[in-house]
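Asker: sequence and predicted structure below; questions after.
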Amino acid sequence: MSAEQTQNRPIRPRITRVRVWSPALAALLVGTAVLYLWGLGASKWANAFYAAAVQAGSSDATAMLFGSSDAANAITVDKTPAALWVMDVSARLFGFNPWSMLVPQALMGVAAVGLIYAGVSRLLGPGAGLLAGTILALTPVAALMFRFNNPDALLVLMLVAAAYCTQRACEKDASRWWLVAAGAAVGVGFLAKMLQALLVLPALGGAYLLAGHRPLRRRLLDTALAGVAVVVSAGWYVALVELWPASARPYIGGSQHNSVVELALGYNGVGRLTGNEPGGLGNLNHDVGWGRLLGYGMGADIGWLLPAAVICIVAGFALTWRSPRTDPVRAALTLWGGWLAVTAAVFSFMNGIVHPYYTVALAPAIAAGIGIGATLLWRRRTDIHAATALAGTVVVTVVLAAQLLSRTVDWLPWLRATVAVGGVGAAALILVASRLGPVAARVVAGVAVASCLAAPAAYSVATAAIPHSGAIPSVGPAGGGGFAFGGLLSSPTPRLDLIRVLAADADRFSWVAAVVGSNNAAGYQLATGAPVMAVGGFNGTDPSPTLDEFVRAVDEGRIHYFIQGRVMTMGRAPQSGSTESVAIRDWVDAHFPAQTVDGTVIYDLTAPISQPAHSSGQR
């Protein structure tokens, strides 16, 4: 059979077992680990909001269970706490420090890359798996978030695990327990970042219903069982929180009625889509629409290979459309393509709070889609249509890379020209690759891949090279879009004199201080090592504590100081929510003496100017 006939015959992939210790896989995982772990401690507490919760959970069981912001259990973070549990366990084993908190995040990134490699390699061999894993590892937003302490690392790992299990469930003679395991993984993802985890369910269910080997009735039953697994693996915790006496647990941060169900469906659910988030700030980006993912807000995070993924996935469907219903490659394209389409649409049109780093959830779908689609196109390169699609993919990618690089014009200016020249040259040679010898063809493929990955790889290295802090970290080089210490929504860093004042007699109080806003509280808590009450939660708009509850705690001698801090709303007033924090601040100002320490105004709540008010009528 001729080479041309071989490349144009129907695609019948053979499911293969991935060699665990293959040199390619070892190199991929070691390289990913180096990128994600090198200099990791430079970010110190990274997102202080979550770091404070890890500090609390590492010392108090109740705080760990509920994800409390402080060890005295005033209020929780505004997410379910599965991601915190991972860091809490590490901190309990190795002590609470930046490395014990951040290393688990990096290792979850390495595991996600390994799973992508394993899934794609089972379909099309180690070359395709290596391409997919490398793309995930070198996506800038992945290099950012797998070195950070937000919940996204666990979310992405669980979703990749769910996709891998679903792919295995679609194989011949596979156990239905693979699909149940996929549902359980999505449920754990829910406990990391709530409803965002459910965005992949249409893709997972659709792929299995389309391509599973069992009869339709059995496939429907298996899908229902997987749905039950989602509910059980996520619902046990929701039920526990809702049934636990409210007086014996911290207030559920991010909700207006102390309810984790409200938090999941409101502030972290439908409100993110509509912008109607009680206590939220609304959409601050003003870029709703399909262009958002390539725009100035998100483009540098995820946009580099997004068009390439769309082309490769569509081309993959075109190449497999005559395949049997159970074709595993088309099932995988349905899975990863559905994941990409649904998540991209939601991120593009969300009217509520949305941050660029959310796009890390797109990275696995982009990586797998390109790994599968590009490999199929390369194997059919003697077909002018496949060769043209592959060449076009390279050209589109390098042109977009040059445009994204132009946004940081003073950073590596030579890279734009290098990427453009290498990519266009490789694209031209791809059109005649069928006439080249095997060695020359591999060189062309290598140049094409290198040209397409050079820009995001450089951006990923630049991202990993600088420390990141604050609630909204950003990718890229220092001064070119990446925020080092002092990033957006960062926490205060008190100086030594203020720390000494706040920490004095700390063991006599439940909270050494109270301050409006969780970011403010986190900075003082991490500095003193003692609980600080976050009045009003993250935005200062949660009704916890109420003025009456705060007054009662002061009368009981449970709070030492009140700190006058700024509420970090990025210049936007909250759209709705409680004003209890304003009432508390005004009450403190009216009844207690103010003093300034290291430029910060604090109030000693044990030394009132006048008799404290004891009723809501004196607000």
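Answerer: Yep, that arrived.
Asker: drop to CA atoms for contacts and neighbour counts, all remaining ones
Answerer: Will do.
Asker: who's in contact with residue 328?
Answerer: 13, 123, 167, 170, 171, 211 (CA atoms under 8 Å, 6 or more residues apart in numbering).
Asker: report how many residues lie close to residue 236.
Answerer: Residues lying near residue 236 (other CA atoms under 10 Å) number 11.
Asker: one step back: how about TSV for the contacts of residue 328, with neighbour count, secondary structure and distance to residue 400 added?
Answerer: Formatted as TSV, the contacts of residue 328 follow (neighbours: other CA atoms under 10 Å; DSSP: H, G, I helix; E, B strand; the rest coil; distance: CA to CA, whole Å):
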residue	neighbour count	secondary structure	distance to residue 400
13	13	coil	32
123	22	helix	29
167	29	helix	31
170	27	coil	35
171	19	coil	37
211	25	helix	35
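Asker: just those residues now: which is nearest residue 553?
Answerer: Residue 553 lies nearest to residue 167 out of the contacts of residue 328, by CA to CA, at 54.1 Å.
Asker: from residue 115, how far out is that closest one?
Answerer: To residue 115, residue 167 is 11 Å away according to CA to CA, to the nearest Å.
Asker: try this one next to it:
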Amino acid sequence: MNKRFFSRFDVPLVIIVCLAAFLNLYNIWTEEYVNTYYTTAVAAMMENFHNFFFVSLDSAGSVTVDKPPVTFWIQTISALIFGLEGWSVILPQAISGMGSVILMYILVKPSFGTIAARLSALAMAITPVAVAVSRTNNIDSMLVFTLLLATWLLFKGIRKQHTWTIIGAFAVVGVAFNMKMLQAYMILPAFYLFYLLAFRQNWKKKIGVLSGATAVLLVISLSWAVIVDTIPEDQRPFVGSSDTNSVLELAFGYNGAARLTGNQGGPGDGGGNMRQGTIMEIRLLVILEQTKIIKRIHFKEK
């Protein structure tokens, strides 16, 4: 029985995952409100479905956070389950960091063997920046996990020649787009090249599958943005950090080209092109909401 157990489970991997759990989770319960800009959004999203769907930054639902919704939806669900605490909004990122360690092992093992897979998982577990970002409520840890999941699906689909698994890989990248917009697309050149070189089918089927996968990618990527942009402006919050009150403009502007050129402003200023009065109003709103959330965490009724 013991031999069967140890043959099915890689004990060193279990130890590495436990190490990752310790590094990612230890003492996070002392965090009170971490990144208050994002915690403010989670607090507002807990108020009602309108704020939840639009990722509203304030309780009144007048302006959105400057990122797409998926990570904040997960953080809000965690806060609804465990209560709004610093650790409850960090928890999804900490778990994602642990998941990335496992995925790194799974990705490396088929091609390079168990030893290389263990070393890769260990490197992922103890890399300082990976640990640091997994101990915050910033988006990056969950983004990395999602993109590694997409990579695993692509490898699996190519290896087994499963068309739908390949399409699923691109669909997951579309979900990642709804975490941090164009930054999720940075892996696509490698995806396309690997697919074209490794998928053992004739060119007609290759192009057909790739076209379908790309269509799914774009539909999932843009679904939330298109829904929000088609809703009348007086029935939804202002899109934070955009110039034109458009999620698509936010994706390709403040969270797209501006990330490459460095032409960015602070949260809510639309890269410096919005009216100064609007900028000040949004900044004041953020300060007021952050004050409210800090009070809720520090002085909530027991």
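Answerer: Thanks, I have it. All figures in this text were calculated on a predicted structure; none of them were measured in a lab.
Asker: coming back round to it: residue 70 of structure 1: which of the contacts of residue 328 of structure 1 is nearest?
Answerer: Taking these together and measuring to residue 70 of structure 1 by CA to CA, the closest member is residue 167, at 41.1 Å.
Asker: aligned to that closest one, what sits in structure 2?
Answerer: Per TM-score structural alignment, the equivalent position to residue 167 of structure 1 in structure 2 is residue 155.
Asker: with residue 184 of structure 1 instead?
Answerer: Under TM-score structural alignment, residue 184 of structure 1 pairs with residue 171 in structure 2.
Asker: structure 1: matching residues for stretch 11-27 of structure 2?
Answerer: With TM-score structural alignment as the criterion, stretch 11-27 of structure 2 aligns to 23-39.
Asker: run the chain-centre distance for that stretch.
Answerer: 20 Å (CA atoms, centre = their mean, to the nearest Å).
Asker: re the thing from before, quick check: the match of residue 184 of structure 1 touching residue 223?
Answerer: No - in this structure, residue 171 of structure 2 is not within contact of residue 223 by CA atoms under 8 Å, at 11.8 Å.
Asker: can you map out the strands along the stretch 1-150 of structure 1?
Answerer: With strands called from DSSP state E, counting those that start in this stretch, the stretch 1-150 of structure 1 shows none.
Asker: distance of residue 39 of structure 2 from residue 225 of structure 2?
Answerer: 22 Å.
Asker: so for the two, which sits in the more crowded spot?
Answerer: Using other CA under 10 Å, the more surrounded residue of residue 39 of structure 2 and residue 225 is residue 39, with 28 against 20.
Asker: what's that one aligned with over in structure 1?
Answerer: Per TM-score structural alignment, residue 39 of structure 2 is aligned with residue 51.
Asker: burial of the residue lying closest to that match once chain neighbours are set aside, as a residue count?
Answerer: Nearest non-adjacent residue to residue 51 of structure 1, counting by CA to CA, 6 or more residues apart in numbering: residue 45, 5.8 Å away. By other CA under 10 Å, the residues close to residue 45 of structure 1 number 25.
Asker: residue 148 of structure 2 now?
Answerer: Counted with other CA under 10 Å, residue 148 of structure 2 comes out at 23.
Asker: that one is in contact with residue 100, isn't it?
Answerer: Yes - look at residue 148 of structure 2 against residue 100 with CA under 8 Å: they come within range, at 6.8 Å.
Asker: so residue 258 of structure 1 sits in a strand?
Answerer: No - the assignment for residue 258 of structure 1, made by DSSP: H, G, I helix; E, B strand; the rest coil, is coil rather than a strand.
Asker: now check structure 2 for the residue matching it.
Answerer: Match for residue 258 of structure 1 (TM-score structural alignment): residue 245.
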